[in-house]
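J.: turn this into a structure:
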Amino acid sequence: MNTIWKAGLLASVSMGLALGTAFADDAVETNEEARELETIVVLGAQQTYSSAETTEAMALQQSPVTSILAQIDNLPGVQVQEGDAFGFDDWSTGVAVRGFQNNLGEQQVGITIDGLPNGGSNYGGGAKANRFIDTQNAGTIEVSQGTADIAARSNDALGGTLNFTTQNPLDERRVRVSASLGDFDSQRFYGRYDSGFLADNKTKFWVSLSTQSATDHVTQTADNTRDHFAAKLQTEQFGIDWTAYASYDDTWENNYQRLFSPDDFAANPNSDQLTGEWTGIPYIDQLYRKAWGTLRENSLIYLKGEKELFEGVNLEAGVYRHDNDGRGDWVPQYVVNVGQFGTSTIPLVSFVDPAGTPLAPTAGCVSSITFPYGGASS
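T.: Here you go, the predicted structure:
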């Protein structure tokens, strides 16, 4: 019964509207003969809060000898701290995005390489993008300063995201070589070959090789070297767009030490208090620069495939592998007395006599070295 009533009500309303329209036709034609229906189109796009990216002009401001990290230092809200102008020392390198840090022990900013995770990015067990991308192979660097969303493929805490991209192979064949020379014995040699499209008109690639070196700006005794190989390929096969990338980086760096107080800076703002000469005295040689080092080999390889399933919907998948091998060197002013450990009253040995017997400090003998980490108290 209710169903029948509803159907009848709808029919009545429809009829009433039709009658109303008939009576109104004359008024419409009289008052608004040229009236037209306007169409409003609203377009929307995804926008990440407080995002920015580097430009080609920013890249050209930096010398090829510098680290790729130096390019993002030009963006608002981003600060890069490096021990020298070359970015040779990862120990002293830090990246801050609106107060969030990636440095010696913190990794609060996400880093991706061509949209793929780069693993950890602090000094202790990871690597930043400068280990995987050569400066002259870098593309746009995308910086998202807000908390990243689920689409950010990063292993780090997300106080922001840095996506470092690599240049795509050129459509035309090209050979490029460059050489750079600068202060503090800095030099860099770089070469790259772009194949252009091959015979199938679908495949193109590039390969590059670079080597660079420099000393430090304090004592000019550091031996810093870096050798880098990279290659990238793009092709279309089986209706899928494929991208492959591989890089290998071999770095030997002598470190800079941090200043720990305003007094350290006031004493000598141009010195990090590491020394350039080996004296044979353990308390002094703990500050020997060549004994402070970062020796690392980093490699990255990935393969990505992308296919448009239908208009507006793309499917993308990728596999990747990172390898990090090496060590960090530091010379303490003591050795562990392994032979007598647990029974000796001096488990840490700083001095021995000619027979190798550990010696205790002379009463009242106090070291004048207060750096680093508080120096030696006796």
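
J.: only C-alpha atoms for contact and neighbour calcs from this point on.
T.: Fine.

J.: what does stretch 295-304 contact?
T.: 127, 131-132, 242-253, 316-328 (Cα atoms under 8 Å, 6 or more residues apart in numbering).

J.: pull out the buried residues from stretch 86-101.
T.: Judged by neighbour count (16 or more other Cα atoms under 10 Å), stretch 86-101 contains these buried residues: 86-97, 100-101.

J.: among the contacts of stretch 295-304, which ones are buried?
T.: 127, 131-132, 242-253, 322, 324, 328.

J.: just the ones of those residues in strands?
T.: Using DSSP state E, 242-253, 322, 324, 328 are the members of those that sit in strands.

J.: let's compare: structure for the following, please.
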Amino acid sequence: MAHKYTSKTFSLSLLAGVIGQLLIGSQAGAQTSDETEAQKEEKIVVVGRRISQTDIAIGTDEATNTLAVTRDELLSAPSGISGLKMLENLPGFNVQTDGALGLYEFGNSVQVRAFQLSQMGFVLDGIPMGRSDAFGGSPIFRYVDNENLGAVVASPGAGDVSAPTYASLGPIASYSTVRPSEDMGGMVAVTVGDFDLQRTFVKLETGDIDGFRAYVSRSKTDSDLWRGPGTIDREHIEAKALYEFGDSYIQATYVANDFFDY
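T.: Purely as a prediction, here's the structure:
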């Protein structure tokens, strides 16, 4: 009986050992397969290039935040509104004017972040404007009518120190006038409003004549101040001539402004 009992014990031990080896082998095989799949899935390839120029790396030679008022938006605004007041359509520009048109120079105020109107720079067709103050300054709306503007591009952040402006510390607003049309034509706009507001705008286009084309416009604005005594009387004349020959061109601009606002 003792010999027979020992034989059973040995058989059970042998069977348990074989099963254990099979389980360990299958677990090891499964673990190796999982690790191989994980290595295949986690494989990442990165391709890059070294940038040694600072202006390219951080973008110092590019305008990173610019806003624009298009030609369609300028024409959809009420006739006679100043180019300065059009900036209120841009995010970040807080424009306050003493009147609907924004022509009263002593009542205009612009704030962009921490900058004020006197810290802003204005450019018209690449020509820097002077100070925006009413006394001795050169506000932008003295030099252009809204109907003759093609676009207004502004940067609400700090301006480029290399930009051709009187004040380059604060934001810069660049105004561009339209070129004379290649087709002969004209434009007439009439505005009537409260406080005896009357404004007329007339523009004539010569069309293309052997490479030469030009336009001339005149606007006349008369209105009472909306608060207190005083009037706004403005007569503005603009003319632009363009002659193209080959890949070159010659352009001349004339502006006359007679303004009385007190």
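
J.: related to what we said a few turns ago, ok, so of the ones in strands among the buried ones among the contacts of stretch 295-304 of structure 1, who is nearest Gln81 of structure 1?
T.: Glu253 (16.4 Å; Cα to Cα).

J.: what's the match for the closest one in structure 2?
T.: Using TM-score structural alignment, the equivalent of Glu253 of structure 1 in structure 2 is Asp261.

J.: how much space is there between its match and Asp210 of structure 2?
T.: Here Asp261 of structure 2 is placed at a distance of 43 Å from Asp210 of structure 2 (Cα to Cα, to the nearest Å).

J.: residues contacting the residue nearest the centre of structure 2?
T.: The centroid of structure 2 falls nearest to Leu67 when counting by Cα atoms, centre = their mean (1.5 Å). For Leu67 of structure 2, the contacting residues are 90-91, 153-156, by Cα under 8 Å, 6+ apart.

J.: turn the buried residues of stretch 86-101 of structure 1 into CSV, including distance to Asn163 of structure 1.
T.: Converted to CSV, the buried residues of stretch 86-101 of structure 1 look like this (distance: Cα to Cα, whole Å):
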residue, distance to Asn163 of structure 1
Phe86, 21
Gly87, 19
Phe88, 21
Asp89, 22
Asp90, 19
Trp91, 22
Ser92, 22
Thr93, 18
Gly94, 16
Val95, 13
Ala96, 14
Val97, 13
Phe100, 16
Gln101, 16
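
J.: where in structure 1 does stretch 134-145 of structure 2 fall?
T.: Here stretch 134-145 of structure 2 aligns to structure 1 at residues 123-134, judged by TM-score structural alignment.

J.: end-to-end on that stretch?
T.: Terminal residues of stretch 123-134 of structure 1 are spaced 19 Å apart (Cα to Cα).

J.: residues in contact with it?
T.: Contacts to stretch 123-134 of structure 1, defined as Cα under 8 Å, 6+ apart, come from residues 67-69, 90-91, 103-105, 111-113, 118-122, 164, 166, 210, 228, 230, 247-249, 298-300, 324.

J.: again, but for stretch 70-86 of structure 1
T.: 52-54, 58-59, 62, 65-67, 69, 87, 89-90, 92-98, 141, 145, 216-217, 256.

J.: check the secondary structure at Gln27 of structure 2 for me.
T.: Counting by DSSP: H, G, I helix; E, B strand; the rest coil, the backbone at Gln27 of structure 2 sits in helix.

J.: quickly find the element holding Ser208 of structure 1.
T.: Assigned by DSSP states H and E, Ser208 of structure 1 belongs to strand 204-214.
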